[in-house]
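dropping the sequence and predicted coords here.
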Amino acid sequence: MVSVLVVVISIVILSAAVSTIGADNIGELLWEFYVKLVPSSAAQNVKTRHLLQREAIRTSTERSNTSSQDEFAKWAKLNRKVDKLKTDIEKINATIATQKTKFKRQIKTVIWIFTSGLKFFVRIKYRKVPVFWLPKGLFPGWIEWVLSLTSAPQGSVSVSAWFLITDYAIKGAVVFIVQKSFELAKKQPSRNRVSVATAKKSS
């Protein structure tokens, strides 16, 4: 069975990572995967929008190449088609925006359950369980009392105290790791461009 100590550390790491990346950014990333990889009405709408946009560009280009004076009938027909395509794109954009908002709201709910909600649940369920015992006589009695709050036996570290300790200790480290990872990811394309440019110069 997984110990309370490990459970708390895992929740704190997850919460810190989510806080650093941002729930909105996570929702945006998952939405992109969702519409590309999962068969759904949202994915179909995104695909349809792409097709409509391509058709609108093609028709608009054809209209631009058609003289409104010499070929008015053809030009008018293309113009009506462009207007209809624009209307269809606006409608499907509104539908996709609604679906995306709903999806991201659901993701935020799931994130809350596995971070703040799980913290609350663990604190209530294990409020009387000592996460670990302190060496006897290491700290004054009042410190032992504080570390045992709210309901753990005195001389032990409670779940609530352990959450506070690990949150303070781990959050900074997680923030640093995530930020460095993003910085390295941003630098990578730049390095690739430099390598390509160097190769071209050499040739």
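Okay, I see it. This is a predicted model, so every value here is computed, not measured.

all contacts plus neighbour counts: C-alpha atoms, from now on.
Fine.

how about the residue of the chain most remote from its centre, secondary structure?
Largest separation from the mean C-alpha position in the chain: Asp70, at 54.0 Å (C-alpha atoms, centre = their mean). Counting by DSSP: H, G, I helix; E, B strand; the rest coil, the backbone at Asp70 sits in coil.

where's it relative to Leu52, distance?
Relative to Leu52, Asp70 is positioned 28 Å away (C-alpha to C-alpha, to the nearest Å).

okay, one more to line up with it:
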Amino acid sequence: MSLIILIFALVFTTELISWVGKTVLLEIFYSLYLRIFYPQNAAKQRELKTEILNNKAELLKTSAQDQFAKWAKLRRTVDKGLSDLEKLNSEISTVKSAFSMKFNTALWVSTTGVQFVVTWWYRKSAVFYLPPGWFGPLQWTFALPFAPKGAVSVGMWQMACRRVIKVGERMVKEFASERPDTNAEETAEKSKTS
């Protein structure tokens, strides 16, 4: 893979992750992780929630004054279910915090860390060369910090890629936010007044 495409892919991946959001990705991968490595805890949590909701619904239907024995038994069942659920949630929370730390570390290493390594490794390499005289005396700035004169350095190429991707993201968001039905209503109103 050429250096120009590698750097663009790394920057695009990093920006895509920031656009989607780390918390969204964390929740997706955590739910997958929980179902693969802790299926009994996830299943038990779902069962407890369902059981508690069913018992609460029955408790609400039961009169505390007319059927006190049944109401008290249901109340104890709901309370026990809630305490079991709280204990299970704390266990799952511990697993989630450990997973979150590992996931954020892996995400940082695979995006930002790799960009640092690539920038350092290819710091004296040219991504590509500019035609002579295109930018006049400013041409040396594209080679900063260590690339040969007349070339575009890895750092400058990363900045250019990031800027183009950000502009593209903004254009997509603006395009997506425009609603065609709103423009059709405005056109219809203008034709009525004309």
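Thanks, I have the structure now. What you see is a predicted model, and the numbers here were worked out from it, not measured in a lab.

mind checking the TM-score on these two?
The TM-score (TM-score structural alignment, normalised by the length of the second structure) is 0.78; 179 aligned residues with a C-alpha RMSD of 2.6 Å.

which residues in the first structure form strands?
Remark: strands assigned in the first structure by DSSP state E are 132-133, 156-157.

Asn25 of the first structure is nearest to which of those strands?
Asn25 of the first structure lies closest, by C-alpha to C-alpha, to one member of these: strand 156-157, at 35.3 Å.

elements contacting the closest one?
Judged by 3 or more C-alpha pairs under 8 Å, 6 or more residues apart in numbering; DSSP states H and E, the packing partners of strand 156-157 of the first structure are strand 132-133, helix 141-147.

residues in the second structure matched by stretch 88-107 of the first structure, start to end?
Aligning stretch 88-107 of the first structure against the second structure (TM-score structural alignment) gives residues 84-103.

and Ala76 of the first structure, what's its match in the second structure?
Mapped onto the second structure by TM-score structural alignment, Ala76 of the first structure lines up with Ala72.

same question for Asp167 of the first structure.
Matched by TM-score structural alignment, Asp167 of the first structure corresponds to Arg162 in the second structure.

go on, Phe132 of the first structure?
Here Phe132 of the first structure is matched to Phe128 in the second structure, going by TM-score structural alignment.

pick out the residue closest to the middle of the first structure.
Ile26 (0.2 Å).

do you know how far whatever residue of the first structure lines up with Pro148 of the second structure is from Val8 of the first structure?
Aligned by TM-score structural alignment, Pro148 of the second structure pairs with Pro153 of the first structure. For Pro153 of the first structure, the distance to Val8 of the first structure equals 18 Å [C-alpha to C-alpha].

more crowded one of these two?
Using other C-alpha atoms under 10 Å as the criterion, Pro153 of the first structure and Val8 rank with Val8 on top: 23 against 18.

my read is that the more buried one contacts Trp162, right?
Yes. In this structure, Val8 of the first structure is within contact of Trp162 by C-alpha atoms under 8 Å, at 7.5 Å.
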